[in-house]
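Asks: Give me coordinates for this.
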Amino acid sequence: MGGVPRPSRAELAAAKDRTIPDVLAPGLDVLFCGINPGLYSGYTGHHFARPGNRFWPALHASGFTPRLLRPDEQDELTGFGLGVTNLVARATARADELTDDELRRGGERLVRVVREHQPRMLAVVGITAYRTAFDVPKAVIGRQPTAIGDAGVWVLPNPSGLNAHYQLDALAAEFRKLREALR
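Replies: This is a model prediction of the structure:
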């Protein structure tokens, strides 16, 4: 993982509530939005950093990146027209530690970020968090019927290794549908 030593339990616990900077640039093709950083990401300062998280492999397998990037290479994303943010900035051990109010406030902030940076597509990774943040309880994976300004909205499955509903191949297939929709 880019030379970052494996954190101890105490180091992970100390990462609670830390934030990581967004990876943003104006006019991206896709702004990916996670739910919130896990403790491993809070510890490293990198998005989707926990070993076993399938964001980076899915990004590569779907053709968004020409090679498999490591979390510590996240700043290279903008060169591929991609960015990353989170609905909620603070790191937690599990996404279910977030309140519905936090998710809704995160959705409001996300709308401001999208309006400011104007990506072609916002891709939220995590259907349950998306439903809560944007008050669309029946939303499904894929393109959403709403937009934020000129940006389309797409929902992808959560790439966490804890999401047993999607194995890497199925996850990459959903990411690929998004990439193909941008053509």
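Asks: CA only for contacts and neighbour counts going forward, please
Replies: Noted.
Asks: Excluding chain neighbours, what is closest to the most centrally placed residue in the chain?
Replies: Nearest to the geometric centre of the chain sits Gly34, at 2.7 Å (C-alpha atoms, centre = their mean). Spatial nearest neighbour of Gly34, chain neighbours left out: Asn86 (4.5 Å); criterion: C-alpha to C-alpha, 6 or more residues apart in numbering.
Asks: one step back: and the residue nearest to the centre of the chain, what does it touch?
Replies: For Gly34, the contacting residues are Val84, Thr85, Asn86, Leu87, Val124, Val125, Gly126, Asn158, by C-alpha atoms under 8 Å, 6 or more residues apart in numbering.
Asks: same check, this time on Leu82
Replies: Contacts of Leu82 (C-alpha under 8 Å, 6+ apart): Leu24, Leu28, Asp29, Val30, Leu31, Phe32.
Asks: What about the residues you listed, which are in strands?
Replies: Counted as lying in strands by DSSP state E, out of these, are Val30, Leu31, Phe32.
Asks: another one to check against the first:
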Amino acid sequence: MLPDLLRPGLRVVIAGTRRAGRPPAHPHYYAGPGNRFYELLHASGLVPEPLRPEDDDRLPDLGIGLTDLERRVDEVAGHETVIVPLVAPFEAKLRRVAPAVVAFVSKTAATVYARGVGERAPSHYGPTAFEVAGRPGFVLPGPSGANNGMPLPLRIALWRDLADQLDLLGHQS
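Replies: Down below sits the predicted model:
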């Protein structure tokens, strides 16, 4: 499990999902081949300089935290798979650090959280209709290579929307 990169006073916590008990594939957040997370952070203006996965521990100094919403996958009667988000520990750590915004790194991550708290799954990118642990929520398009069907300029623009939202809230990028 990758350690949370969290502390009080963050502009934003970016949250993905992770299967509980499964070891990470890489020793750093968003380090998989084809993942454009760090490129999107820089191109959107969320960070002032290009970073690499090995720099992930620098993100809190730049006002950005990273964590995952853990989920348990259960099989019901051997054929139906049920995803159970572990919402309570996720919300507890977010309440402790109280970021200005909680941004999900994909609609999938936002949907897992929304269903876990009884909200409707988001149908668009941008601000959510629900709060996340008492903080404004935001949905970003995923940075992974699996999302390469979305043109990079559009992904950058949608990540820039998060930077703009933080500026509106008084947390300069």
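Asks: Thr132 of the first structure versus the aligned partner of Ile83 of the second structure in the first structure, what's the distance?
Replies: Aligned counterpart of Ile83 of the second structure in the first structure: Asp100 (TM-score structural alignment). According to C-alpha to C-alpha, to the nearest Å, Asp100 of the first structure and Thr132 of the first structure sit 6 Å apart.
Asks: ok, these two, which is more surrounded?
Replies: Of the pair Asp100 of the first structure and Thr132, Thr132 is the one with more neighbours under other C-alpha atoms under 10 Å, namely 18 against 14.
Asks: what do we get in the second structure for the more buried one?
Replies: Checking TM-score structural alignment: Thr132 of the first structure goes with Val112.
Asks: So that match sits against Pro85, correct?
Replies: Yes - under the criterion of C-alpha atoms under 8 Å, Val112 of the second structure makes contact with Pro85 at 6.4 Å.
Asks: which one in the second structure is aligned with Leu77 of the first structure?
Replies: In the second structure, Leu77 of the first structure lands on Leu59 (TM-score structural alignment).
Asks: Quickly note the distance from that match to Phe104 of the second structure.
Replies: Leu59 of the second structure sits 16 Å away from Phe104 of the second structure, taking C-alpha to C-alpha as the criterion.
Asks: okay, the two: which has more neighbours?
Replies: Using other C-alpha under 10 Å, the more surrounded residue of Leu59 of the second structure and Phe104 is Phe104, with 29 against 16.
Asks: Now for that one: which residues touch it?
Replies: Ile14, Ala15, Gly16, Ala110, Gly137, Phe138, Val139, Leu140.
Asks: and if you look at Pro157 of the first structure?
Replies: Residues in contact with Pro157 of the first structure (C-alpha under 8 Å, 6+ apart) are Val125, Gly126, Ile127, Ile141, Tyr166, Leu171, Glu174.
Asks: What remains of the residues you listed once you look at the second structure?
Replies: Compared against the second structure with both residues aligned by TM-score structural alignment, their matches' C-alpha atoms under 8 Å, the contacts of Pro157 of the first structure retain Val125, Gly126, Ile127, Ile141, Leu171, Glu174.
Asks: To which secondary structure element is the residue mapped onto the last one from the second structure assigned?
Replies: The reference is to Glu174 of the first structure. Counting by TM-score structural alignment, Glu174 of the first structure lines up with Leu158 in the second structure. Assigned by DSSP states H and E, Leu158 of the second structure falls within helix 152-168.
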